[in-house]
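In: just the structure for this:
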Amino acid sequence: MKVGIFSNSGQASTQVSNALRSKIKAVGLKLDDDRPDIVITVGGDGTLLSAFHHYESQLDSVRFVGIHTGHLGFYTDWRDYEVDQLVDSLVHDNGQSVSYPLLDIQIDYTNGVHEQLLALNESTIKKVTGTMLANVYIKDQLFELFRGDGLCVSTPTGSTAYNKSTGGAVISSELDVVQVSEIASINNRVFRTLGSPIIISPNESVRVEPVHSKENLMTCDQKVIGNRAIRSMSFKIATQRIAFAQYRHTQFWKRVSESFIGVKPLD
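Out: Presented below is the predicted three-dimensional model:
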């Protein structure tokens, strides 16, 4: 089995990465950052998102494992002091995994260029200044004319990220759905939007057509696309999925509870 290590540049993460490399070599596993079977990320959720996009073209053959060296990691199951236990799990790996849905993003620019992107968490579209106006279609049927700061389109696991801060629902990772939430929409007696997040099934898609193609800012996880005139953006569940090595992968709702609530049972 070939193991790749993807780390941020922080001192704590660098120390963990160096220890991890030494221990992996000591047990006879092969280190390969180019064509790995397992990618171990060292840092936090931002590091894992970067690793996901780095290995995006290898999703059919790569499983991820996350070590977090900070205070909170939603996608990361291991702590920095558990390197020995993780290496032992690598030695006894039998291919076990759990997978999560991804977001497929299709972008058409006014110059005729088409681009396809994948997101693990979410994609947003906003206007740089002023109010964004956009026609929103569901399965090619006009749904509404949106007015506001922007729209956030998220995956189930991404529903706990920016989507949650916009008032969107937290969705089970076992559902292959897309959520669209509004960012500061304008609703009064003249202008109306639905005013609620919407959930899109796997056989549906959402298309957003900005009324003004210029001055729009689009994001795909951490990637920012600006200064490009967007004709339309379409969103749906991707055919690809991200896989995590399920050595002791934390159950989704336990992860949500521990990350946001920290509740303990009453005695």
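In: only C-alpha atoms from now on, for both contacts and neighbour counts.
Out: Noted.
In: now the nearest residue to Glu174 once chain neighbours are set aside: which helix or strand?
Out: Distance criterion Cα to Cα, 6 or more residues apart in numbering; nearest residue to Glu174, sequence neighbours excluded, is Tyr100 at 7.4 Å. For Tyr100, the enclosing helix or strand under DSSP states H and E is strand 97-109.
In: what is that strand packed up against?
Out: strand 114-119, strand 230-245 (3 or more Cα pairs under 8 Å, 6 or more residues apart in numbering; DSSP states H and E).
In: and the angle from that strand to strand 230-245?
Out: Per axes from the mean of the first three to the mean of the last three Cα atoms, to 10 degrees, the angle that strand 97-109 makes with strand 230-245 is 170 degrees.
In: residues contacting strand 97-109, please?
Out: Here strand 97-109 makes contact (Cα atoms under 8 Å, 6 or more residues apart in numbering) with 63, 114-122, 154-157, 173-174, 176, 178, 228-247, 249.
In: then stretch 114-130?
Out: When contacts are defined by Cα under 8 Å, 6+ apart, stretch 114-130 is touched by residues 49, 52, 101-108, 132, 149-159, 161-163, 215-221, 238, 242.
In: measure Ser9 to Gln240 for me?
Out: Ser9 sits 29 Å away from Gln240, going by Cα to Cα, to the nearest Å.
In: one more sequence to fold, the one below, so I can look at both together:
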Amino acid sequence: MKYALMVRNDDLSKKTALKIKESLQNFFIYDEKNPDLVISIGGDGTILEAVHQYLNVDCCFVGIHTGTLGFYTDYQVDEVDQFIKDVTSRQFKTMKRYMLEIKINKKDSFQTYYALNELRLDQGLQAQVIHVYIGNVLLEVFRGNGLCVSTPSGSTAYNKSLGGSIIYPGIPLMQLTEVAGIHHNAYRSLGSSLILDESQTIKLVGNHFNHSLIGIDHIHLELEDVENIEITIGRKYVRFIEYKEMSFIKRVRRAFINS
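Out: All right, here's what the predicted structure looks like:
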């Protein structure tokens, strides 16, 4: 098997990476270009970087956390020896995590991006007016700071801080959540998150897109001459390797309730 490392730029992560590389040299081949397994050492941000770097490579991912708790990681930094033992001797399961497909449409062209966590559309200087369509049906005219569309994996990230629901991973669903919506007698939108299945398309049409920033996981883009944004889920997914049993509910409890 071929593997690659994605390492956060800190001393502990680098030291951990060196230990793993030395321990695996007699078992696997190190190949940064076309790995079968990508080992992320750092935090959830490091996982996102790894996923985007190897987006077009047929590989699996596993995470080792070297800081505070990471939701994507199966191993803490003090469990490196156990990880090495598991990866060289144990059978594993894979978990599919579905990605958003984001199509940014301009007058004469379009660009396609993918997100493991979420798309964030934000404008902090003035309220945005966004026409939200589900398929070809107008849902609402949203007024506020912005909108977030998240995957089940991303439902525990920014979406949760906005009051959105946590969704079990492995299901091709996406969630639309408001960011500081304006609600009074003149303007009103849904006021809650909306969960949609893989057959649906969210289309966002705005008057102020040229003054907006869009976040796609850890990537930030400034919108220029954009007519609309279309979001779907279920066509592309990432595979995470699981060497040890840790239920989703245990992950939620570990991350948000107690250790």
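In: related to what we said a few turns ago, from the contacts of strand 97-109 of structure 1, list just the buried residues.
Out: 63, 118-122, 154-157, 173, 176, 178, 229-238, 240-247, 249 (16 or more other Cα atoms under 10 Å).
In: stretch 68-88 of structure 1 maps to which residues in structure 2?
Out: Alignment of stretch 68-88 of structure 1 against structure 2: residues 65-85, by TM-score structural alignment.
In: what are the ranges of the helices in structure 1?
Out: With helices called from DSSP state H, structure 1 shows them at 11-26, 45-54, 83-91, 162-165, 252-260.
In: Gly73 of structure 1 is nearest to which of those?
Out: Closest approach to Gly73 of structure 1 among these is made by helix 45-54 (5.5 Å; Cα to Cα).
In: that closest one vs structure 2, average distance?
Out: Superposing on structure 2 and averaging over aligned pairs (mean Cα distance after the TM-score superposition for structure 1), helix 45-54 of structure 1 comes out at 0.5 Å.
In: residues contacting that helix, please?
Out: Contacts of helix 45-54 of structure 1 (Cα under 8 Å, 6+ apart): 6-8, 39, 41-42, 66, 68, 73-76, 120, 221-222.
In: at 10 Å what do you get?
Out: 5-9, 39-42, 56, 58-59, 62-68, 70, 72-76, 117-121, 221-223, 242 (Cα atoms under 10 Å, 6 or more residues apart in numbering).
In: now which of those would you call buried?
Out: Restricting the contacts of helix 45-54 of structure 1 to buried positions leaves 5-8, 39-42, 56, 58-59, 62-68, 73-76, 118-121, 221, 242, with burial counted as 16+ other Cα under 10 Å.
In: ok so, going back, how about the helices of structure 1 in JSON lines, adding distance to Asn187 of structure 1 and mean neighbour count?
Out: Converted to JSON lines, the helices of structure 1 look like this (distance: least, Cα to Cα, whole Å; neighbours: other Cα atoms under 10 Å):
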{"stretch": "helix 11-26", "distance to Asn187 of structure 1": "46", "mean neighbour count": "16"}
{"stretch": "helix 45-54", "distance to Asn187 of structure 1": "34", "mean neighbour count": "19"}
{"stretch": "helix 83-91", "distance to Asn187 of structure 1": "51", "mean neighbour count": "16"}
{"stretch": "helix 162-165", "distance to Asn187 of structure 1": "19", "mean neighbour count": "19"}
{"stretch": "helix 252-260", "distance to Asn187 of structure 1": "30", "mean neighbour count": "14"}
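In: kindly provide the distance from the residue lying farthest from the centre of structure 2 to Phe142 of structure 2.
Out: For structure 2, the largest distance from the centre (Cα atoms, centre = their mean) belongs to Asn185, which lies 35.7 Å off. Distance of Asn185 of structure 2 to Phe142 of structure 2, computed by Cα to Cα: 14 Å.
In: equivalent analysis for Glu222 of structure 2, please.
Out: Counting by Cα to Cα, the gap from Glu222 of structure 2 to Phe142 of structure 2 is 20 Å.
In: the more surrounded of these two?
Out: More crowded of Glu222 of structure 2 and Phe142, by other Cα atoms under 10 Å: Phe142, with 26 against 11.
In: where exactly do the strands run in the stretch 51-200 of structure 2?
Out: Counting by DSSP state E, counting those that start in this stretch, the stretch 51-200 of structure 2 has strands at residues 60-65, 75-76, 93-106, 110-115, 118-122, 128-134, 137-150, 173-181, 194-197.
In: so which of those strands comes closest to Phe27 of structure 2?
Out: Of those, nearest to Phe27 of structure 2 by Cα to Cα is strand 60-65, at 17.0 Å.
In: many thanks, I have nothing further to ask.
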